[in-house]
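Sharing a model that was predicted from the sequence below.
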Amino acid sequence: MNIKQVRKDTPGAGEVIHFNNAGASLPTKFVNNAIKKWLDEEEMTGGYEMESKYESEIMGLYAEIAKLIHCSKDEIAITDNASTAFSKALYAIPFKAEDEIITSEIEYSSNYLNYLKLKKDKGIKLTLIPTDEEGPVDVEALKKAINKKTKLIAITHMPTSSGAIAPVKEIGKIAKQNNIIYMVDTCQSIGHYPTFVDEIQCDFLNGTSRKYLRGPRGLGFLYARRSIYEKLDPYMLEAMGAEWNGRDNYDLNYTSKMFECFEKPVGFMMGLKAAIHYANELTIEHIWTRIDELASYARERWSRIKGVQLHDGNGKELSGIITLTLKDQSPQKVQELLSKHGINSSLCKPFTSYTDMKNKGLASSNRLSLHYYNTLEEIERVADKLQNIR
């Protein structure tokens, strides 16, 4: 990977040290150029006319996502964010009282809140699988938890609150063997780590534009395996998801379009297309290799600083997301002081991943999330500031 060229393609890389990639990454110049080009022409042409004129270019976004995750482009739906994608898939599953959802203790709040809502509204059972020394999901405990009422296994691939990576391939095999619907949230891992649906064997996968894909905010996507469509009952319908063919009749569109709305921000879609094309050109394998190298260096370097404690948990592999605390300093103060020196970072709080944070006994922690355009020099700059915070 030509890091000099990558940073040249990333205007913000010369302005800030950006370690908030798990929040929103710095986009390449190609992302903003694609959005601006679309909006400038749309201003003079008209929105629907532009959409008709550039239909094949718009469909190119679906092809780029399909290439990234190894699926067919007609198994992809574009949504306004990853949470919407997740919820549309979850509520399309026809749950009944006593059906069980198995999930993990690293689950993201937006997902878990909806499990609780289903528990309240429909009487489903919710089972949490603990961590073990191998990683954030105890696979043997998961196997033992499965029973005839298990309807769904839903796993967050990478939590928002640590660098743990769930063994989603191994879990996928278990789900497949037991004929259980399998959903994987890749909000933090898409564009970060090789994540292929043919290997994971998931029925649903949701992702976001703004994080490691380096796209614009306000977009997400859902992968839904073609074979799952006829088992679903979407909680809402839109013109693309069904055909209204009689005063009292409609036919459901058994395709990924059952999850997609007619109205979408096409200009931002062009930005996302540019972002994923850039990732596909670099290849996700090379992206992960670079992130892994940087994160390994950063963990070793920062852990040697007096007072620093890492909170990434267990796992055979750790991601580019690093969480830590500094003794005798509040995470809020650490973040503020880093920011004063042009270093972007973020805070983890219990509302984002309640069980994971509570298990670690943390009220909050600092999160520094690395991407491939970061450098060893930037890691050393953070080390210097952590060593000298007063």
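Great, that's in hand. The model shown is predicted, which means the values in this text are computed figures rather than measured ones.

Could you use CA atoms for every contact and neighbour count after this?
OK.

ok, the closest residue to Ile287 other than its chain neighbours - how many residues close by?
Spatial nearest neighbour of Ile287, excluding adjacent residues (CA to CA, 6 or more residues apart in numbering): Tyr372 at 6.1 Å. Residue neighbour count, defined by other CA atoms under 10 Å, stands at 22 for Tyr372.

How about Lys340?
Neighbour tally, Lys340, other CA under 10 Å: 9.

do you know how far it is from Ile17?
The gap separating Lys340 from Ile17 is 11 Å, by CA to CA, to the nearest Å.

next one: Ala224
Applying CA to CA to Ala224 and Ile17 gives a distance of 37 Å.

Glu300 now?
From Glu300 to Ile17 the distance is 19 Å (CA to CA).

and these two? which has more neighbours close in?
Set Glu300 next to Ile17 and count neighbours by other CA under 10 Å: Ile17 wins out with 22 against 11.

Now do the contacts for the more buried one.
Gly342, Ile343, Asn344, Asn374, Glu378 (CA atoms under 8 Å, 6 or more residues apart in numbering).

how does it look with 7 Å?
Each residue near Ile17 by CA atoms under 7 Å, 6 or more residues apart in numbering is listed here: Gly342, Ile343, Asn344, Glu378.

So that I can see them in ChimeraX, could you write out a selection of the buried residues among those residues?
Listed next is the ChimeraX selection for buried residues among the contacts of Ile17, using 16 or more other CA atoms under 10 Å:
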select :343,344,378
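
coming back round to it: so the residue nearest to Ile287 sits against Glu293, correct?
No. Between Tyr372 and Glu293 there is no contact under CA atoms under 7 Å: 9.2 Å.

got another, please set it beside the one above:
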Amino acid sequence: MPSPVLDGMVAYLQREAEIGGYEASAESTTRLEGVYDSIARLVGSKREEIALTENATLAWQRAFYSLRFGPGDRILTTSAEFAANYVAFLQVARRTGARVEVIPDDANQVLDPEALARMIDKRVRLIAITWIPTNGGLVNPAEAVGRIARAHSVPYLLDACQAVGQIPVDVRALGCDMLTATGRKFLRGPRGTGFLYVRDDFLKGIEPAMIDLFGAPWVGPERYELRSDARRFETWEANYAARLGLGIAADYALSIGIERIEQRCRQLANELRAALGAIAGVLLHDLGESPASIVSFTLRSAVAGEVMRSLARQNINVSVSPPTSTPLDAARRGLPDVVRASPHYYNTIEEVHTLAAAVREIAA
């Protein structure tokens, strides 16, 4: 987390302690409203198309459950879909009689747009894909999917949780109707933050599955009115310190330049893959021709959890991505727990080789 993000949050909390929660939020109205502008600049949208949420999963759920499905309707998704998304598909399928279908991959095991185009018919009610999955550097062709969705007027929900803050995001170019992301990953914002983008024209035809007096004011004894903007998906209560941190994180990333961040991340990730690939007993598991800055690997001599703990003792932070996070992909490839390394722009080439050297010692 960048220092300006931490400093901004601490300063706000200090002000809350001094004058009270309501008073602090009222005093910071302009800055809090500015968060919507920051996120809009980050993804290329209008501020009215942004809703702020407590995390990416909640943002995604609010988007997905606002859609209506019936018997025989088809939901098209990816083989590397995040488990939290997929169980929601299954729940809606069980409730409504809709069907969940996986879009085939191409020879590089990336979503195949041509196969998707062949699947489209009048029963397709949603295309919902993960842009970059949690268990590796695969980058699905989100723009190509958007072109197909637009051509057939099929709603398109894009999970950009691992993409925002790592690669450029332009919702107009992507052609998505809804996009969700977190603040805590590559954007380097605080935990407990996320956001939802909803295209303005699409917003007019959907209603949140659950509403709050903030998003849908009660205007008569038997009547409420939805807000005209994406904030209809929000609730009145919020962690304002975290929201300010999210906005500061977005501004910080924009000040560096998302294109520069992407270039640096890919440089570091490619360097790490090359170094790890040269170690006997290390297996790389990333897919695609140009993977992003999530490097997944396993060792023949140690399980992923042991590798993570061994590296942590050397002050090297990695995580473990279990098969339960992406069960379809893990099952088709026979993946166990995998070690996930996510080099970011602030890392150095020397740190990449320090990680590789530590892995070499574990593998020996």
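Good, I have the coordinates. What you are looking at is a predicted structure, and each value in this text was computed from that prediction instead of being measured.

want to throw the contacts of Ile17 of the first structure into JSON lines with distance to Leu318 of the first structure and secondary structure?
Below are the contacts of Ile17 of the first structure laid out as JSON lines (distance: CA to CA, whole Å; DSSP: H, G, I helix; E, B strand; the rest coil):
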{"residue": "Gly342", "distance to Leu318 of the first structure": "26", "secondary structure": "coil"}
{"residue": "Ile343", "distance to Leu318 of the first structure": "22", "secondary structure": "strand"}
{"residue": "Asn344", "distance to Leu318 of the first structure": "21", "secondary structure": "strand"}
{"residue": "Glu378", "distance to Leu318 of the first structure": "20", "secondary structure": "helix"}
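
so which of the contacts of Ile17 of the first structure comes closest to Glu49 of the first structure?
Ranked by distance to Glu49 of the first structure (CA to CA), the contacts of Ile17 of the first structure are led by Asn344 at 40.4 Å.

how about the closest one, what's its match in the second structure?
The alignment partner of Asn344 of the first structure in the second structure, by TM-score structural alignment, is Asn317.

for Lys143 of the first structure, same thing?
Aligned partner of Lys143 of the first structure by TM-score structural alignment: Ala117.

Now do the SS call for whichever residue in the second structure pairs up with Tyr115 of the first structure.
Counting by TM-score structural alignment, Tyr115 of the first structure lines up with Phe89 in the second structure. Following DSSP: H, G, I helix; E, B strand; the rest coil, the label given to Phe89 of the second structure is helix.

longest strand in the second structure, by residue count?
strand 124-130 (DSSP state E).

how close does it sit to the first structure?
For strand 124-130 of the second structure, the mean deviation from the first structure after alignment is 0.5 Å (mean CA distance after the TM-score superposition for the first structure).

ok, now how distant is the residue nearest the centre of the second structure from Ala56 of the second structure?
With distances taken as CA atoms, centre = their mean, Cys161 lies nearest the centre of the second structure, 0.7 Å away. According to CA to CA, Cys161 of the second structure stands 7 Å off from Ala56 of the second structure.

Need the residues touching each of the two.
Thr180, Ala181, Thr182.

For these, which entry has the maximal number of neighbours?
Thr182 (32 neighbours).

Could you check how far the aligned partner of that one in the first structure is from Met270 of the first structure?
Counting by TM-score structural alignment, Thr182 of the second structure corresponds to Thr208 in the first structure. Shown here: Thr208 of the first structure relative to Met270 of the first structure, a distance of 15 Å by CA to CA.

now the residue nearest to the centre of the second structure, what's its secondary structure?
Strictly by three-state DSSP, Cys161 of the second structure counts as coil.

can you map out the strands along the stretch 151-300 of the second structure?
156-159, 178-182, 194-198, 218-220, 223-224, 282-284, 295-299 (DSSP state E, counting those that start in this stretch).

What is the burial count for the aligned residue in the first structure for Asp106 of the second structure?
Under the alignment (TM-score structural alignment), Asp106 of the second structure pairs with Asp132 of the first structure. By other CA under 10 Å, 15 other residues sit near Asp132 of the first structure.
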